[in-house]
Each structure stands twice: as structure tokens, then as C-alpha cells.
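K.L.:
Take this sequence and fold it.
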Amino acid sequence: MNSKTLLLLAFISGPLIPQVFSAEGQLSSFQGEAKFAIEGIYGKGRQPNVVVAMDGTVLATFVSGEALLVRRSEDGGKTWGAPIILGKYKHIFSGGGVTVDETSGGIFVFAEKYRWPANPPPPTVYQSGDHGRTWQVQETVIHPTKSGHRLTMHMAEHGITLRRGKHKGRLLRPARFYGKTGDRRENFPKMYNIAIYSDDGGKTWFPSSPFPVMGTGEGCVAELSDGRIYYDSRRHWDPPGSKYDRSMRWHAWSDDGGVTWKEPAISKVLPDGARGSIGGGSGCMAGLVRLPVKDRDILLYSSCDSQGGDRKDVSVWASFDGAKTWPVKRRVYKGP
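P.N.:
Just a heads-up that it's a prediction; the model follows:
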């Protein structure tokens, strides 16, 4: 997403962050007097990602020029520390996927030397063990698929730690395959979304099965209270003669900890961003998060909602039943 300013969009109700972070709490933490704030914390650049460390520190990553940056806030976004440079080199790219390990407290940021449209080399993984104060490069293995496809981390929402079932503690984040020659239109029918997962604290990652719809990319994942995982995806290509509304998002489900995906379907509510951008179904990268409320499946989805090609009318949709319905929508930012 191109942006002159990283906008931190926050729905705030009650205390921003408790002194001791708990993975899941009560609904009352999100109830009370409604407040909304927008604050620019970076200048010109793109590729933002926002996560919360295990001590409650908010971390916002961003690429500005040839530098991958992170800023920290220890008071829920009221004030921010100076930018920390994680990496600086030509063609640096960090299109999301920041992952917090809720078991160890470690944080992982993935960066690639991406010279579009060619496939990038394997990513550099920056790791922090002190809630984002200091960082170091971690030696990391990301295995290819059974077909030998080497995956890219380019443009994805943040990763998650699974909290339930026999895979509790597993790290899971979206990834993708562009095609053997990269992000080129002739590869659109061959590209697909996927996920990678780690059971050793982020040192080694394995690929899931592909997202069960071709032409997809730029995904988001969320674990529900019953342990199922919801995968929401952008789609760049549709088979000729498709009768559905190509401007809407796709989703699929996993009940085995993100190893396989099934039941693909197209949303009747959630748009795929700017509907006239690039082509049907190729609107914009989106955001997805499940509120950390015990035994409740409240999801927030965010993306552009413009009818034309401009990436504007940034909106948030809310689901209170684990993505079955999305009854609430609010526009939070009008401009491109």
C-alpha cells in the first residue's frame, strides 16, 4: 500500500494496554466511551505492519526509502520512540508478516531484497528478544513446497501464535508463490497464497498446502476460539467466464493448525480493496485481526472500499460470529 504517511488507526475504549499483557481477556476491555484517533508516525514510504509485543509495547514497522524501520510505543500509541533501523539497502522490502511469538516473547520481522518483478532471494529475518528494543539477524530456514517452489514473504498481514489444541504455540504467517519468473501477468493463473508455520520458535518454517484458489496473493490469518483458522485472501486473477463478483475477497479454513486449507468461498460482503484497480479482484492488501477476547470471535477486517481505481475510503468491517456475517462497517479515512 503506497502511503505518504503511516496512519495508526485505533479504536480506543477504556485503558489502552494493561500493565501485564494477557493473550486473551474480557470483552469489558473494549467497552466504554468510544474514542477514535489518527496519528502520522512516519513520513513518505510504504509497507506498514503493526503488532503488540508481549509486554504491551506497540510496534510499527515501515519501509522509508532504502531503510526498514520500527518504532515503539510503551503507552498505547500516545508517544513513540525514535525510529530504529533494522536494515538498509537498495530494494529492501518488508511487506508485512511481522510475527510475535507469544510463548517466548520473540518478535520476527521478514525483509527481502525485492527487485520487481523478479522473485526475491530468501528473506533476512530480524529477531528481537526484548520487545523490540534491540534486534539481530537470525539464521532461519524456510523450506520450499513439495513442488520445489521457493516462497516469498511479500505483502501479507501479520503472523499469529496458535493458542489452542495440539498445535498450541505454533507460529503461523501468510506467504505466497508468484510463479517461476516472478510477479508477471502471465504468471497470474499459476500464483497462489500459502502459509508457513514454525514449531521451534521461528528458527525453521514449513509450508502449508496452497490456498485452494489459484491467482491469489496477499493473505491474512486469524485463529478462532474453536481452534479453526480463517484465511482471507486477495485474488489477482479469475478464470475466463467467471460469473461471481470478482471485486470481493476469498477465504478458506483450516482445522489442522494451518497445514491444509479447505472450503474456499468468495465473500458477499468484504471487498478486495479499490475495485477498479488493476482489474477485478486486484484491489489492495487488507488487514485482519481477532480481538483477544476469551471465548468470543470478534474479527476486524480493513481495506479500501472505493468503486474506482483510487485507494481511498479506508473502512473497517466487524464480525461478531467468526466471519459468518459482517454487520458493521465504518469508514475511518477518506483520502487516498
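K.L.:
Every contact and neighbour count from this point should use C-alpha atoms.
P.N.:
OK.
K.L.:
Show me where the stretch 151-300 of the chain has its strands.
P.N.:
Along the stretch 151-300 of the chain, the stretches classed as strands by DSSP state E, counting those that start in this stretch are 160-161, 171-177, 192-198, 204-207, 216-223, 229-235, 248-254, 262-271, 287-290, 299-304.
K.L.:
Go ahead and flag the most central residue of this structure.
P.N.:
E157 (0.7 Å; C-alpha atoms, centre = their mean).
K.L.:
Quick check: that residue touching C220?
P.N.:
Yes - in this structure E157 lies within contact range of C220 using C-alpha atoms under 8 Å: 5.0 Å.
K.L.:
list residues touching both of the two?
P.N.:
Residues touching both E157 and C220 (C-alpha atoms under 8 Å, 6 or more residues apart in numbering) are R173, P174, A286, G287, L288.
K.L.:
my guess is the second one meets M153, correct?
P.N.:
Yes - in terms of C-alpha under 8 Å, P174 counts as a neighbour of M153; the distance is 7.5 Å.
K.L.:
the more surrounded of these two?
P.N.:
Taking other C-alpha atoms under 10 Å, P174 and M153 do not tie; P174 has more neighbours (32 against 25).
K.L.:
show me the contacts for the more buried one.
P.N.:
Counted by C-alpha under 8 Å, 6+ apart, P174 has contacts 97, 153, 156-159, 193-196, 218-221.
K.L.:
now it, nearest residue through space, not along the chain?
P.N.:
Among residues not flanking P174 along the chain, A195 sits closest, at 4.3 Å (C-alpha to C-alpha, 6 or more residues apart in numbering).
K.L.:
burial count for the one you found?
P.N.:
Neighbours around A195, by other C-alpha under 10 Å: 27.
K.L.:
For the comparison step, fold the sequence that follows:
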Amino acid sequence: MILNCYKSLLIAMIAGFILSFVTACSEKYSDLPREDESVKIPLVYESGLEGYACYRCVAMVVTHQKTILAFCEGRLNDCADEGDIDLVLKRSTDGGKSWGPLVTLEDDGANPCKNPVPVVLPSGRILLMWLWNYSIPSEKDRTTRDVYLSYSDDDGVTWSESRNITSEVYLDEWGWYGLGPCHGIVKEREPHAGRIIMPSRHEENRSHSHILYSDDNGETWNIGAISPVEGTTESTVAELSDGQLMLNCRNDTDYRIVLLSDDGGETFYRNYVDSYLIQPVCQASLLNHSMNPVTGKSNILFSNPADREERVNGTIKLSEDDGNTWTKSYRYSNPYPAFSGYSDIAPLEN
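P.N.:
Take a look at the predicted model:
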């Protein structure tokens, strides 16, 4: 039975080594046919339970201790984008088979706390960047936001007091601001190996995606490359086999816009439309999974609702050549007309 599908979240185990954290229906297990009916999909957050009417805007990382941290927005009264919204977290220490209790990380009453973007550093520290703004009645009342950062040094059990980093990541002429929502990355290759990269966006007449980066483990932050393409919004980032960065952006067309940086995210030297990655104007997520022994390039995974008109057909696609072509796909959501919205992906050891 399909219920109001955008009101809860789940973890789907894909091929034993990928987790996809996606929106789904409010059932203990989703049992409608998918491409692999042997895959059971346990819910992590269920709408109407644990104090919140709705859960949205997901982000996920796997820590050095192999703990899965599943972040999202807990929307207190309804699923609207404005309202009383908190940042919440659940942890799994057994590969997603079971989950600990919901923990509210940030709650400022009617003022929303939104857009989680976590990243795991080489030291094991987990950073969490997020957004705050004064309560507003509707989207037309949007002005600016504050950007905050917190961290955990104990596998996500406890978190530092958040600090305001807005002055480091906001230009005076920018209006409304966004992060991800999805995971950030740490560059593993030159140029700028060790640099933290966070996908972001801002309004300046129209929306533009951009990159935030830190070269000192998150102590200070810089505004990096800004998309020259108007209308790019929510974005996700992956590092390619040669150290380039690929920023993949939501926009107001049927296809994803891709931007490439060869200087660690300080500038973009190319942008193009990827006509294979269709979208219904929705968030998506990228992940560099591994090196491909045949092509010598990175295996890149892409997750989104694979449809031009509706948020349905949640699908993971595989590129075996750094995102130049997409050779395989796996539909993890229930079939049409079941809703499938925002997602994030993270690797698990098998």
C-alpha cells in the first residue's frame, strides 16, 4: 500500500555495499516489487512518529568505526519548507539493520534549522554544516540565512556547540542561501589533497551553485568556485580519478548540469548538460565509490528520481569512467507511482 510517500525516510541496501538514504512510504518494510525483490528496506524515520509530522532533506556518512549517521530535517507540524524545523540524527552500528533513538541536534523553536551537510575527516572527526534563519511564513519572505558548523569526536554520539561561520562563506550581495543537502567530501588526490569540499548555493538575482572549502580541517572556510550557469541550485560533489572535482546541480530543466574544477574547487573551467541524467527538478547525490580496474577511471554513483516530470523511480546509476558515460542503473524505489525524492549515498565495507 502506498501512503503519503514523502513523509518518511528509509535506508536501502544496494548490492551489499551501497546505502541509499531516500524518501519512501510509511511502512515498516516496503514490500512492493523492485528490481531485486530480495532486498528488504527498513525505515529509519517514519512520519508522525518520534515527535515530528514529517522528515525531509537527507544526508548520510559512514564513520571510521563503520557507524552510519543518518541526518535529516524533522519538521514538527507538516512537510512545508518553512516552519518549525529541527536537525535530527539516528545512528546504526550494525550496517543499517537496526537504529538507535532519534536525537535532536539543533532546535531553535519556531526558527528553522535545516540543510545538513556532514563530512568525515581523516582524523575521524565528523563535521556538520547547517543553516539557520528566522521563522518566516512562506518562501516569498526569504531574505538571508546564517551558516553554522559543529563537530563530533566520538563517532556521532555527542556534538560540539555550533559556531556561526556566516562571515566566512557569505558575500554581501547574496540573498537566500543553501547547502547540499547531502554529504561533503575530503579530497584524496592533488591538487589540494586533504581539502574539505562542501556543495552550496546562493541567490543573486537568480540561484547559483557554489563550493565552500577548508584547508585546515574546518577551522576556517573559503568561498570557492561559483557556477556561471544561472538557475543551478542544490548540488552534490565527487572527486574524479585525476583529482578534478565534479559538481552536479539541480536546475529548472529536465537534465542535470555538471561543472568541473581542476584546481581543487577554486574555479570551474567547464560546464555542460548531462542529457543522460534526467530529473524532475529535484536534489540528487554523487559518490566516488572506487577505481575501475578496466577503465582506470573512478566508478561514480549517482542517485535521484529518474523521471522528467515526477519524483518517482528512485535510481542509482553507475559510471565506470569518471562520469563521462553511465553504463548501469538500479531502481531502488517502488515502481511508479510511488514517490521517491531526496537521497544520499555512502559506501559500506562488504
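K.L.:
Which residue in structure 2 aligns with the residue nearest to P174 of structure 1?
P.N.:
Here A195 of structure 1 is matched to I211 in structure 2, going by TM-score structural alignment.
K.L.:
Could you do A60 of structure 1 as well?
P.N.:
So A60 of structure 1 corresponds to A70, using TM-score structural alignment.
K.L.:
Number of residues surrounding its match?
P.N.:
26.
K.L.:
Over to E139 of structure 2?
P.N.:
By the criterion of other C-alpha under 10 Å, E139 of structure 2 has 10 neighbours.
K.L.:
How much space separates the closest residue to G217 of structure 1 other than its chain neighbours from G322 of structure 1?
P.N.:
Distances taken as C-alpha to C-alpha, 6+ apart place N193 nearest to G217 of structure 1, at 4.8 Å, with adjacent residues excluded. In this structure, N193 of structure 1 and G322 of structure 1 are 21 Å apart, going by C-alpha to C-alpha, to the nearest Å.
K.L.:
Also K190 of structure 1?
P.N.:
Going from K190 of structure 1 to G322 of structure 1 by C-alpha to C-alpha gives 30 Å.
K.L.:
if we can go back for a sec, which residue in structure 2 lines up with the residue nearest to the centre of structure 1?
P.N.:
In structure 2, E157 of structure 1 lines up with C182, judged by TM-score structural alignment.
K.L.:
Ignoring the adjacent residues along the chain, who's closest to its match?
P.N.:
According to C-alpha to C-alpha, 6+ apart, the nearest residue to C182 of structure 2 is A59 (4.3 Å).
K.L.:
Aligned counterpart of that neighbour in structure 1, please.
P.N.:
By TM-score structural alignment, A59 of structure 2 lines up with N49.
K.L.:
Quickly note the distance from its match to P207 of structure 1.
P.N.:
Going from N49 of structure 1 to P207 of structure 1 by C-alpha to C-alpha gives 22 Å.
K.L.:
S303 of structure 1 now?
P.N.:
Between S303 of structure 1 and P207 of structure 1 the distance is 27 Å, computed by C-alpha to C-alpha.
K.L.:
K78 of structure 1 now?
P.N.:
According to C-alpha to C-alpha, K78 of structure 1 stands 38 Å off from P207 of structure 1.
K.L.:
When these two are compared, which one has more neighbours?
P.N.:
P207 (25 against 9).
K.L.:
To which residue of structure 2 is the more buried one aligned?
P.N.:
Applying TM-score structural alignment, one finds that P207 of structure 1 aligns to I223 in structure 2.
K.L.:
Just checking the distance from stretch 278-290 of structure 2 to the centre of its chain.
P.N.:
With C-alpha atoms, centre = their mean, to the nearest Å as the basis, stretch 278-290 of structure 2 stands 9 Å off its chain's centre.
K.L.:
what is in contact with P174 and M153 of structure 1 at once?
P.N.:
G97.
K.L.:
just to revisit the earlier point, now the match of P207 of structure 1: closest residue in space, sequence neighbours ignored.
P.N.:
Closest residue to I223 of structure 2 apart from its sequence neighbours, by C-alpha to C-alpha, 6+ apart: L212 at 4.8 Å.
K.L.:
how deep is the one you found tucked in, by neighbour count?
P.N.:
Using other C-alpha under 10 Å, L212 of structure 2 has 22 neighbouring residues.
K.L.:
Repeat that for S94 of structure 1.
P.N.:
Using other C-alpha under 10 Å, S94 of structure 1 is surrounded by 29 other residues.
K.L.:
Please name the nearest non-neighbouring residue to it.
P.N.:
Leaving aside its sequence neighbours, S94 of structure 1 sits nearest to A111 (C-alpha to C-alpha, 6+ apart; 4.5 Å).
K.L.:
how many other residues sit next to the one you found?
P.N.:
Using other C-alpha under 10 Å, A111 of structure 1 has 26 neighbouring residues.
K.L.:
Helix, strand or coil: sort out it for me.
P.N.:
Assigned by DSSP: H, G, I helix; E, B strand; the rest coil, the conformation of A111 of structure 1 is strand.
K.L.:
Identify the residues contacting the counterpart of Q244 of structure 2 in structure 1.
P.N.:
With TM-score structural alignment as the criterion, Q244 of structure 2 lines up with R228 in structure 1. Residues counted as contacts of R228 of structure 1 (C-alpha under 8 Å, 6+ apart) are W253, S254, D255, D256, G257.
K.L.:
Show me what the last one aligns to in structure 2.
P.N.:
The equivalent of G257 of structure 1 in structure 2 is G264 (alignment by TM-score structural alignment).
K.L.:
dump the residue contacts of its match.
P.N.:
E190, P191, H192, R195, G243, Q244, L245.
K.L.:
Make sure the last one is actually in contact with V258.
P.N.:
Spelled out, that is L245 of structure 2. No - the criterion here is C-alpha under 8 Å, and L245 of structure 2 misses it with V258 at 10.2 Å.
K.L.:
Tell me where structure 2 has helices.
P.N.:
With DSSP state H as the criterion, structure 2 has helices at 166-169.
K.L.:
What number of residues are in the vicinity of V44 of structure 2?
P.N.:
Neighbours of V44 of structure 2 (other C-alpha under 10 Å): 24.
K.L.:
which residue packs closest to it, ignoring adjacent ones?
P.N.:
Nearest residue to V44 of structure 2, sequence neighbours excluded (C-alpha to C-alpha, 6+ apart): L10, at 4.9 Å.
K.L.:
Neighbours of whatever residue of structure 1 lines up with the one you found, how many?
P.N.:
Under the alignment (TM-score structural alignment), L10 of structure 2 maps onto L7 of structure 1. L7 of structure 1 has 16 neighbouring residues, counting by other C-alpha under 10 Å.
K.L.:
and G217 of structure 1, what is it in contact with?
P.N.:
Residues in contact with G217 of structure 1, defined by C-alpha under 8 Å, 6+ apart, are A175, R176, F177, M191, Y192, N193, S233, R234, R235, H236.
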